[in-house]
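>>> structure, please.
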Amino acid sequence: IGYVLFYNFGYYLTHPAEVIAVWKGGMSFHGGLAGASLAIFVFARRNQVKALSVADIVACTVPIGLLLGRIANFIKPELWGRVSDVPWAMVFPDAGPLPRHPSQLYEAGLEGLVILVLMHGAMRVGVLMRPGLAAGIFGIAYGLARIACEFFREPDPQLGFLFGGATMGMLLSLPVIAAGVVLIVVAQRQPRASP
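Modelled structure (predicted):
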């Protein structure tokens, strides 16, 4: 739904049946995050568990899927980077003859760092003892990683660059970072959970 609303709304407005054709593409992490957040809330409510505790567990595992997804983007190849003259730039099929940043690998590497931060926090620092803390750390870390990678990634052709050279991925990452800050504040105000 995030891709439909933010990346290609005009197309889906004239082709509404295509909204459910996810096998044709048209997915975005930001939309998936919104859907997953709703699913966590519904699951927690039905099972009478703390939504923030469920969100923490999910947040510790999501970067693994994101890392693998970015490697798949590289292998496919899709979501390539901007034209570049760095020595490791690559020519991607269907992206023209000029070498480009392998931005999918940059993001996979940053997702690896997010995994390490969350795993260290979960195993050594006890972030899971404060419901919402791991989810907040993930929100901030993912948002910053995505913004950093967007400087190297080719913007979506139907949108191009938006305000002052920002991309839609950058703009949608700002509320994710803000939500991460809010979750950390909420987590710090709660009593520490027992192990």
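
>>> only C-alpha atoms for contact and neighbour calcs from this point on.
Fine.

>>> which residue is the nearest non-sequential neighbour of the most centrally placed residue in the chain?
Central residue check for the chain by CA atoms, centre = their mean: the C-alpha nearest the mean position is that of Phe29, 4.8 Å away. If the residues on either side of it in the chain are set aside, Phe29 comes closest to Gly2, at 7.5 Å by CA to CA, 6 or more residues apart in numbering.

>>> for that neighbour, what are its contacts?
For Gly2, the contacting residues are Met27, Ser28, Phe29, His30, Gly31, Gly32, Ala34, taking CA atoms under 8 Å, 6 or more residues apart in numbering as the criterion.

>>> 7 Å instead?
Each residue near Gly2 by CA atoms under 7 Å, 6 or more residues apart in numbering is listed here: Met27, Ser28, His30, Gly31, Gly32.

>>> include secondary structure and distance to Gln188 when you put those residues into CSV, please.
Rendered in CSV, the data for those read as follows (DSSP: H, G, I helix; E, B strand; the rest coil; distance: CA to CA, whole Å):
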residue, secondary structure, distance to Gln188
Met27, coil, 34
Ser28, coil, 30
His30, helix, 25
Gly31, helix, 27
Gly32, helix, 27
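
>>> structure for this one too, so we can compare:
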Amino acid sequence: MPPLEINQLAIVFPAIDPVALQIGPLSVHWYGIGYVVSILLGWWFARLLVSTPRLWPEGGAPFGKEDLDDFLTWAVIGIIAGGRLGYVLFYNLGYYLSNPLQIPAVWDGGMSFHGGALGTIVAMMLFARSRGFTAFSLLDVIATASCFGMFLVRIANFINSELWGRTTDVAWGVIFPNGGPEPRHPSQLYESFLEGAVLFAVLNLLIWKYGKLKSPGFIGGAWVLGYGVARIIVEFFRQPDAHLGYLAGDWLTMGMVLSIPMLLIGVWGMATASQRSVWRTQRPETS
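Sure, this is the predicted structure:
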């Protein structure tokens, strides 16, 4: 199909300002709003899960709303520190070795989802250990709540006209203002749908209908597996980072390489969940 005909069928990127609100010198971006709203929604949903006794083994959840309130700060630190470090190590190490003072400059962009996930998991392990319950149960709750972030932040990526997909001739291809004249897959919206909406629906089915919070690590494993599958699928449509390109042929990307181990880890987490207790040590006596 000739390029002109493709462009006639494509969707021109809507004129959405990445800045949602301007107050004097202060610019509030949709991307930042996505993070804040998703953290608040995730916090609310996590509190809902721990306050529903029938979802847990006899005696209820091993941690309460107050524990989640305390963990929120740990989670934010894990997301930011892990996400930035992951981006530096996995996606642009050469640049940051030459410009080490730019490593803390998160305001200039550059965050890795895989790094943020690892940072949050480390925060969970440390926090759960300090409170005496298994990190797997905390992972189950936080993983499900994180779907709000994957849904909203990917939409913000679309608004920012970043992380767009490969060129395409499908009718819903979008001509991004900084993506050249050819239409591209709106891969940000694909990710928002698969990693956010679909994964959230699957996890909630496992939680509310099948009671899988009673098996620590099952929901967390399902989330790791589900995200890995969704990300690998989307990588076939997403344009790889310009400074990395394809790692092999015209299909293998860094996103795929980082997601493949998630498949194995997710299956392991689900397969071994029935062997765990929600308490890392003996449950404390209650008065």
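
>>> overall similarity of the pair, as a TM-score.
For this chain pair, the superposition-based TM-score is 0.95 by TM-score structural alignment, normalised by the length of the first structure; 193 aligned residues with a CA RMSD of 1.3 Å.

>>> re earlier: the residue nearest to the centre of the first structure -> the second structure?
Taking TM-score structural alignment as the alignment basis, one finds that Phe29 of the first structure is matched in the second structure by Phe113.

>>> excluding chain neighbours, what is closest to Tyr106 of the first structure?
Nearest residue to Tyr106 of the first structure in three dimensions, chain neighbours excluded: Cys149, at 6.6 Å (CA to CA, 6+ apart).

>>> I'd guessed Asp169 of the second structure sits against Ile6; true?
Yes. Shown here, Asp169 of the second structure and Ile6 form a contact pair, counting by CA atoms under 7 Å, at 5.9 Å.

>>> how about the contacts of Gly2 of the first structure, which pair is most distant?
Within those, Met27 and His30 form the most distant pair, 8.8 Å apart (CA to CA).

>>> so the helix or strand harbouring Leu171 of the first structure corresponds to what in the second structure?
Assigning secondary structure by DSSP states H and E places Leu171 of the first structure in helix 168-189. Helix 168-189 of the first structure falls opposite residues 254-275 of the second structure when the two are matched by TM-score structural alignment.

>>> roughly how far is the matching stretch from the heart of the chain?
From the chain centre to the centre of stretch 254-275 of the second structure is a distance of 15 Å (CA atoms, centre = their mean, to the nearest Å).

>>> which positions in that stretch come out as buried?
Going by neighbour count (16 or more other CA atoms under 10 Å), the buried part of stretch 254-275 of the second structure is 254-256, 259, 262-263, 265-270, 273.

>>> cool, and stretch 116-132 of the first structure?
By neighbour count on 16+ other CA under 10 Å, the buried set for stretch 116-132 of the first structure is Val117, Leu118, Met119, Gly121, Ala122, Gly126, Val127, Leu128, Met129, Arg130, Pro131, Gly132.

>>> the third one corresponds to which position in the second structure?
In the second structure, the residue paired with Met119 of the first structure is Asn204, using TM-score structural alignment.

>>> Val58 of the first structure -> the second structure?
Pairing criterion TM-score structural alignment: the partner of Val58 of the first structure within the second structure is identified as Ile142.

>>> which residues of the first structure fall in helices?
When assigned using DSSP state H, the helices of the first structure occupy the ranges 2, 9-14, 29-47, 51-75, 103-120, 133-150, 168-189.

>>> need the winner for burial among these.
Of all the helices of the first structure, helix 133-150 carries the top mean neighbour count, a mean of 24, counting by mean count of other CA atoms under 10 Å.

>>> post-alignment, that one versus the second structure, mean distance?
By mean CA distance after the TM-score superposition for the first structure, the fitted helix 133-150 of the first structure averages 0.3 Å away from its aligned residues in the second structure.

>>> aligned partner of Ala242 of the second structure in the first structure?
Using TM-score structural alignment to pair residues, one finds that Ala242 of the second structure aligns to Pro157 in the first structure.

>>> apologies, that question was intended for Ile219 of the second structure.
Taking TM-score structural alignment, the alignment pairs Ile219 of the second structure with Ala134 from the first structure.

>>> brilliant, that's me finished.
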